[in-house]
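sequence unknown, structure follows:
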């Protein structure tokens, strides 16, 4: 707070009113009709000042800050609307340009409108008819046998057409629909998995709201019990962000799922907080390495070293390692040499509807049988 105030007090002809809004959020009112260049300059000064190291006893640490601005009357004409525009600019900065300054624009205004449309249509959506489930194989790296399928949701809106999960999942979280959506999708996913061979597992994603709500994952328990699918064939995927949302409550929810016999996978490892304390303190069965490290595994030594380190960590802790985003044979061969356990990606198959899984498994069996015959010959 002192650092930001120092920048504000020394900011040229414009007067800047400065206040703490709560938590780690601060508010600025920049008077004197500043233009966008003035606001960007102020944001850059604040960010660079906050980034300077802090000394705590004998240690040093650092912070960064993201900033969102909105201008009167260009962005909005009331104080409430102006605040909302600035807040959305901050949200955009935190999500896409962390540590940077974003000024509200016509593009962001269109984004807000689109977000509002998605939220309104989601409220009236029929999950049973508009939500489609697709399944992507998770394959044993050495034998190339399918070990399970991750279930993914697709929303076919009658108004918008196909809506990306990257858009409708956050929308469902914002408007409080993620938990009923999770429950509806889990019922259908478990019903599909019951038709698979007994050795094939189902991998299902949970959000922070699913595992950190007051009642935890209690509503999911009867769904699992009534499905007829043994819990030991189910893996629930959680992200590091979900875990850090409320670690203690997440820990309790995960312990309940483990007690039922379900497996737990930590998804997108390496892209979030990447805290090793989560790995040590949670009863994990699998860690999923994000696809961003795989694309350049054979071209970028850093990507190769990161995956090597993560597979070593999994091996030491006796946790299975799943690598996402594998698209080429060369990538698969490199990951095999590094000791990865399971592979997921377009090299083996794109996500498919549930009624295509039987044919996929049959073709896989024929392919592996022919490959075995060639080796013997």
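Everything's here; your move. Computed from a predicted model, the values in this text were never measured in an experiment.

going by C-alpha atoms from here, please, whenever you check contacts or count neighbours.
Will do.

ok, longest helix in the chain?
helix 357-376 (DSSP state H).

which residues does that one contact?
The contact list for helix 357-376, computed with Cα atoms under 8 Å, 6 or more residues apart in numbering, reads 144, 145, 146, 196.

among those residues, which are in strands?
Mapping these onto strands (DSSP state E) picks out residue 146.

ChimeraX command for the buried members of the contacts of helix 357-376?
Buried members of these, defined by 16 or more other Cα atoms under 10 Å, are picked up in ChimeraX with:
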select :145,146,196
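
which stretches in the stretch 101-250 of the chain count as strands?
101-103, 131-140, 146-157, 161-163, 201-205, 234-239 (DSSP state E, counting those that start in this stretch).

show me where the stretch 151-300 of the chain has its helices.
Remark: helices assigned in the stretch 151-300 of the chain by DSSP state H, counting those that start in this stretch are 165-174, 178-193, 208-212, 220-227, 240-245, 247-260, 276-281.

second structure follows, compare the two:
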């Protein structure tokens, strides 16, 4: 360690004698700004450089820093002393305070704040993705709005929520979910430009601040890019994963002048995007708050619907075109609300899936359909729809086994309908469940065939018993040669694979004749039978089979 020079040793009093032992690094410079003394902490700080005899500027240059003029700025301009932060070339950060000595020269104290600064930065970072966290977002919003000063159209807040992430996290485990979030964060970093700040709020939610750009055009362009980018497949540990993104946007100051209002309104817009099908973006509109309150009220009512006995099943007949006979029913859920009346399934089923209520509702529908079908006078089949959400619980096999055992329904009479959406979320795990269901003896049908992107691929992976041709191909089939070709191709493929085909949405005799000519085995629709109450379905069975008659479909 460097000792005091004789000049300063003579001036030491009992208090100044503590300088060598101080944790703070201390340098004493003469009037020429040349270093005359360093205490032990300063000696260690700049080791292996020996500071004695160097000017402070030379010491900083040798340490890879160029801030000497900043340190002396206050003194050179007759301003009060101020702390200056210096970064050395090895990444260390020093807070420097320079003061003039009454005896001439300067005393400079330096504190190594590297750990403090880094810990503070870590506290503002999401440990998984490395993105700024919610606390950093709040600071950035406050800073951005202060700079905006009410200027119209240059700040936007985007709320981003990942679609189908929970299904992957639940089915493949949190390690896979974490790896996916890191991949998503990497994509965010690559696509964002200057003036765009992103933070992870937690889970699969992110927020973006976009500033200094014309709005709403810039937010719309960014939202479109993100929806496209996030939807592209992810290859992780041998799995091809597919998710999407829904985005809500609020623009300052029209949608709010305070951070809280902007974030709340961006969140409302996000809910609208998710409610309208996901994989899209929506801008905030004033009426969204009222609609959200209505939605939350419906959510509360829906959670109560099952225990209050407001749900019931109806049964739509399925007819075989070869025998012109009734061969089964599809069980459909209906909600009779005391104030709202009969709520459309198109309104409450997606909501039930979103809030997770479909799990209990779906289990109830399966048990009830099996129980009622077991009491029918003739052993026709009953079809029950399974939601993709139900597969995430990992209890489908147990639920179906329990329903069959409780009702004593012959397994071959139960047909379970699944959509391509269930397979897309994690096909290998779902296919394992389907094979387990097949082992129970139940039939498996692919519903809404042809509306997705990978229907043919799934037919190769799993031998379905039946294909249900979506009503979009049946509508107008009597006037569209293209739709007839599509239906013909589906029925021929199904026949070659040993599967039956059911055409949905038959409403006219012309449609019925077309699907018959193109090889469909079964049909459903308003023409051949509207959904019936359980009593009406039983009466239809009693009537048809008592007379042993066929339906007049010729």
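In hand now; what should we look at? The shown structure was predicted, so the numbers you read here are calculated from the model rather than taken from an experiment.

can you tell me what residue 250 of the second structure aligns to in the first structure?
Residue 250 of the second structure maps onto residue 70 in the first structure, with residues paired by TM-score structural alignment.

its match reaches residue 108, doesn't it?
No. Using Cα atoms under 8 Å, residue 70 of the first structure makes no contact with residue 108, being 10.7 Å away.

higher neighbour count, these two?
The neighbour comparison of residue 70 of the first structure against residue 108 (other Cα atoms under 10 Å) goes to residue 70, with 25 against 16.

map residue 444 of the second structure onto the first structure.
So residue 444 of the second structure corresponds to residue 264, using TM-score structural alignment.

quick check: the gap between that match and residue 144 of the first structure.
22 Å (Cα to Cα, to the nearest Å).

again, but for residue 370 of the first structure
With Cα to Cα as the criterion, residue 370 of the first structure and residue 144 of the first structure are 13 Å apart.

and residue 148 of the first structure, what's its match in the second structure?
Match for residue 148 of the first structure (TM-score structural alignment): residue 328.

related to what we said a few turns ago, would you turn the strands of the stretch 101-250 of the first structure into TSV with distance to residue 64 of the first structure?
Below are the strands of the stretch 101-250 of the first structure laid out as TSV (distance: least, Cα to Cα, whole Å):
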stretch	distance to residue 64 of the first structure
strand 101-103	11
strand 131-140	37
strand 146-157	34
strand 161-163	33
strand 201-205	30
strand 234-239	23
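
among those, which comes closest to residue 75 of the first structure?
In terms of Cα to Cα, the element of the strands of the stretch 101-250 of the first structure nearest to residue 75 of the first structure is strand 101-103, at 9.5 Å.

what's residue 468 of the second structure aligned with over in the first structure?
Using TM-score structural alignment, residue 468 of the second structure pairs with residue 288 in the first structure.

so that match sits right up against residue 319, yeah?
No. When contacts are counted by Cα under 8 Å, residue 288 of the first structure is not listed as touching residue 319 (10.3 Å).

who has more neighbours, those two?
residue 288 (23 against 19).

which non-adjacent residue is nearest residue 171 of the first structure?
Counting by Cα to Cα, 6 or more residues apart in numbering, residue 119 is the residue found nearest to residue 171 of the first structure once chain neighbours are left out, at 5.7 Å.

make sure that neighbour is actually in contact with residue 172.
Yes. If you go by Cα under 8 Å, residue 119 of the first structure and residue 172 touch, sitting 7.2 Å apart.
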